[in-house]
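In: Quick one, what's the 3D model for this:
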Amino acid sequence: MNILNIMWAGGAPFASIHKVHQQILSQASPSAEVKTWLLQGQGTECGVDVGEVREWQLSSARLKGRHFWRFARPLMRARFRQALVDSDARLLLLDGMGVARTLLPVLKSLPDIRVVVIFHGSARLNAGDQALFQALPASRLTLVAVSSTLADSLAHDLQMPVTPLRSAFDPEAFRAELFTREQARARLGLPQGDTPVLGAVGRLVSEKGFGYLLDAFAAALDTRPDLRLVIIGEGSKRTALEQRIEALGLHGKVLLTGHLNEAAQLYRAFDWVAIPSLEEGLGLVMQEAVMAGVPVLCSDLEVFSEQLGSAGWYAPVNDTQAWSEAIDRAFSASSRAINAEQYRMLAPDEAWSSFSQAARALFS
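Out: Sure thing, here's the model as predicted:
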């Protein structure tokens, strides 16, 4: 069976989405031929192996039909239709709502192709989206979300079934790639030994909550002056975060590394990982940190409690004082014991087994 994996874009901001698709595609039959389309960006920017890549190099304005591009939409759809016919694909994996809006109108006239739309986070739905999905029969269309929390929310909004497929990693393979604590700290230029380090990983965008994390970290330094903070990631808010670091007098205490291809190998450099997100579809960073042996302090979001339950260390969203106090408590606790309990609750081995089985069902 030919499988076509259609992604909105490549690049560091979409790395976690490509990881999820790669994990799903790893469960396809070895005889399946997998190809990837990138509507924007380059294949070399994906960060993971997504098979043979076709780069469409389309702008967001053109894909969304903005301004005069709405007049070119029929021509763009005709190009997509011919390319789909030429691909001989029988199954498409579509990356979220934007790709679905672009491709589903074309697929109505291609009845031999089955479609799986994968939602990675909350989608800004418009009035026509429900009709867009209803235009394809249920036998041809499956909607999937990367957590039960997200699936329930989308099912309510769309009034359609959405299958939860909680993304997971092979724990053994993941741990085999990890740097040791010494290697990871050397890679990040951090002091060796017992210097306490709080880590964070994610795009430098508003919804990741790094702005108020800096405020909370600065307050925590009053009682823990030797604490360091490392944020791995890149994004549109870098300049704002750099200015905040300067204003808070955190030079030498906070490291913004930018995007690192080996980010998933560096968790052992940290004593705790902070996830101050304002919203999340799943939170792969939480899974990666726990599997690496590092406990997490995260926002009090339903999607995190879905995975960590009573073992989670939660702080209210966007509450600087509560986060400062939580950071102080975390570095007074036994990180090893807390990680052991979080690992038990996350149950990565069982989660990987369940994920693999559910992913294989998508290809059957």
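In: alpha carbons only for contacts and neighbour counts from here, please
Out: OK.
In: So which residues of the chain form strands?
Out: 2-9, 33-40, 52-55, 91-95, 114-119, 141-145, 163-164, 197-201, 228-232, 254-258, 272-275, 296-299, 313-315 (DSSP state E).
In: helices or strands next to the third one in the packing?
Out: Contact partners of strand 52-55 among helices and strands, from 3 or more CA pairs under 8 Å, 6 or more residues apart in numbering; DSSP states H and E: strand 33-40.
In: Tell me how many other residues surround the nearest residue to Leu154 once chain neighbours are set aside.
Out: Nearest non-adjacent residue to Leu154, counting by CA to CA, 6 or more residues apart in numbering: Val162, 6.9 Å away. Val162 sits with 22 neighbouring residues when counted by other CA atoms under 10 Å.
In: My read is that Val162 contacts Ala151, right?
Out: Yes. Using CA atoms under 8 Å, Val162 is in contact with Ala151, at 5.4 Å.
In: what residues are shared contacts of these two?
Out: Here Val162 and Ala151 have Val144, Ala145 as joint contacts, going by CA atoms under 8 Å, 6 or more residues apart in numbering.
In: would a markdown table of the strands of the chain with mean neighbour count and distance to Phe174 be doable?
Out: What follows is those, written out as a markdown table (neighbours: other CA atoms under 10 Å; distance: least, CA to CA, whole Å):
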| stretch | mean neighbour count | distance to Phe174 |
| --- | --- | --- |
| strand 2-9 | 22 | 23 |
| strand 33-40 | 19 | 23 |
| strand 52-55 | 15 | 24 |
| strand 91-95 | 23 | 24 |
| strand 114-119 | 23 | 23 |
| strand 141-145 | 22 | 22 |
| strand 163-164 | 20 | 23 |
| strand 197-201 | 24 | 16 |
| strand 228-232 | 21 | 18 |
| strand 254-258 | 18 | 22 |
| strand 272-275 | 26 | 17 |
| strand 296-299 | 25 | 17 |
| strand 313-315 | 21 | 23 |
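In: Can you tell me which of these is nearest to Ser353?
Out: With CA to CA as the criterion, Ser353 lies closest to strand 163-164 of the strands of the chain, at 14.5 Å.
In: now the other sequence, so there's something to compare against:
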Amino acid sequence: MSIINVMWSGGSPYASVHKVHQQILSQAAPGACIKTWLLQDKATACLRDVGEVRAWQLSSKVLKGRGIRALSGFWLRRGFHKALLADDARVVLIDGVGVARVLLPVLRTLPHVRAVVMFHGATRLNDKEINLLRDFPPEQLTLCAVSQTLAASIEADTRLPVVTLRCALDPQAFQSQLLSREQAREQLGIALDQAQVFGAVGRLVAGKGFDCLIRAFARTLQQAPDRLLVIVGEGPARAELEARIQSLGLQGKVLLPGHLIGVASLYRAFDWVLIPSQEEGLGLIVQEAVIAHVPVLVSDLPVFEEQLGESGRYVPVDDEAAWVQAIEATAVVSARDVAARQYAAIAPEQAWQHFSHACSVVLSGR
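Out: Model prediction:
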């Protein structure tokens, strides 16, 4: 019996999605055979510890059935059907509605296989997608979301029950990989005695709010010119952010080291982690930073409030002036005390136990 983990693609843009699926699959029953299907390309950088990987290398046009390639849909579904039988699939963990559009029509012909569709972020479902989900046999389909906020949104759209699998991290395992402050700063090329170092982690895309953050950070240097901001990640907005850094004269003050595979080990290099996202499905960076005992400043998104509660230090989305004030306020509060309150709010040990149990139930169908 196999669990088939079906992902749209691989590579650094999908690292957070793969991380969530890894956490879910880690709770599969002992002896379960886990195989990953990567539909779009052969990049496997994010696929550690998820079993054998099969790269289908399909184009977006084929997967979306556009143009003359729509004629290949029958043969594609037939290929998936044959592969699911060959792999003795019993559970298929599906990455979002895009993959669901491709796989659910196939799974309807295999009533002995359960589908678990995992939603990772804000999703605008159209009528065709809603009908696809609503018409699927309910005993064969489980919808899940990475946060209660997202689950409520999808339930409102589909009028179907959605299980909250708020991704959690095993705090002991996560903390064991953390580098010391000295080691992390050395790896990032930051002086150990560098005054306030702020970190941010995420893809370099508009929705992460990094342009607003850079503009706000520049203004705070008037009061504290020795501050440093490090934004770890890669993406299509790099050129725009580099131009912003150049225009504001922030060379050496704002660093863009790119995508770092070991970024999860580097949090102790930072005094604070800043998360200026415009929207998020969960924002796993919050948990990673807090478990590393590094306090966070976050946008005032419901999904962050769901995790941090009253311990959160929230900033209005895309509000440059508010981010200036929030960053400057970090100089007059105890980062250690804020980190302790946020750790207590997230309660990583209890969160991991709850997540582990919920994943086991979803994967087993109990």
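In: care to give me the TM-score?
Out: After superposition, the two chains reach a TM-score of 0.98 (TM-score structural alignment, normalised by the length of the first structure), with 364 aligned residues with a CA RMSD of 1.0 Å.
In: can you tell me which residues contact the residue nearest to Leu154 of the first structure?
Out: Thr142, Leu143, Val144, Ala145, Ala151, Asp152, Leu154, Ala155.
In: Contact partners for the last one?
Out: Spelled out, that is Ala155 of the first structure. Pro161, Val162.
In: what about the counterpart of it in the second structure, distance to Ala216 of the second structure?
Out: With TM-score structural alignment as the criterion, Ala155 of the first structure lines up with Glu155 in the second structure. To Ala216 of the second structure, Glu155 of the second structure is 37 Å away according to CA to CA, to the nearest Å.
In: For burial, what's the neighbour tally of Asn131 of the second structure?
Out: Counted with other CA under 10 Å, residues neighbouring Asn131 of the second structure total 12.
In: Which pair of the contacts of Val162 of the first structure spans the longest distance?
Out: Based on CA to CA, the longest span within those runs between Thr142 and Asp152 and measures 14.7 Å.
In: residues contacting the residue nearest to Asp215 of the first structure when sequence neighbours are not counted?
Out: Spatial nearest neighbour of Asp215 of the first structure, excluding adjacent residues (CA to CA, 6+ apart): Thr320 at 6.3 Å. Thr320 of the first structure is in contact with Tyr212, Leu213, Asp215, Ala216, counting by CA under 8 Å, 6+ apart.
In: Kindly report the same for Thr257 of the first structure.
Out: Leu188, Val230, Ile231, Ile232, Gly233.
In: can you check Glu288 of the second structure too?
Out: Here Glu288 of the second structure is in contact with Leu169, Phe174, Ala264, Tyr267 (criterion: CA under 8 Å, 6+ apart).
In: For those, pick the one with the most neighbours.
Out: Most neighbours among the contacts of Glu288 of the second structure, by other CA under 10 Å: Tyr267, with 27 neighbours.
In: Correct me if wrong: that one contacts Ser180.
Out: No. Using CA under 8 Å, Tyr267 of the second structure makes no contact with Ser180, being 9.0 Å away.
In: number of nearby residues for Arg344 of the first structure?
Out: Other residues within reach of Arg344 of the first structure, judged by other CA under 10 Å, total 14.
In: ok, it to Gly293 of the first structure distance?
Out: 11 Å.
In: What lines up with Lys327 of the second structure in the first structure?
Out: Quick fix: residue 327 of the second structure reads Ile, not Lys. In the first structure, Ile327 of the second structure lands on Ile327 (TM-score structural alignment).
In: The residue nearest to that match when sequence neighbours are not counted - how many residues pack around it?
Out: Spatial nearest neighbour of Ile327 of the first structure, excluding adjacent residues (CA to CA, 6+ apart): Ala220 at 6.7 Å. Counted with other CA under 10 Å, the neighbours of Ala220 of the first structure add up to 20.
In: need the contact list for Ala220 of the first structure.
Out: Ala220 of the first structure touches Ser324, Glu325, Ile327, Asp328, counting by CA under 8 Å, 6+ apart.
In: any idea how far the match of Ala155 of the first structure is from Cys144 of the second structure?
Out: Using CA to CA, we find Glu155 of the second structure at a distance of 10 Å from Cys144 of the second structure.
In: now swap in Leu204 of the second structure and tell me
Out: Computed as CA to CA, the Leu204 of the second structure to Cys144 of the second structure distance reads 27 Å.
In: Which residue is most remote from the mean position of the first structure?
Out: Phe71 (33.8 Å; CA atoms, centre = their mean).
In: Spatially nearest residue to it, not counting backbone neighbours?
Out: Gly65 (7.7 Å).
In: quick one: the one you found and Pro164 of the first structure, what's the gap?
Out: 31 Å.
In: Check Gly249 of the first structure too.
Out: 44 Å.
In: In contact with Thr223 of the first structure, which residues?
Out: Going by CA under 8 Å, 6+ apart, Thr223 of the first structure touches Asp328.
In: Equivalent analysis for Leu178 of the first structure, please.
Out: Taking CA under 8 Å, 6+ apart, we find Leu178 of the first structure in contact with Ala264, Gln265, Leu266, Tyr267, Arg268, Ala292.
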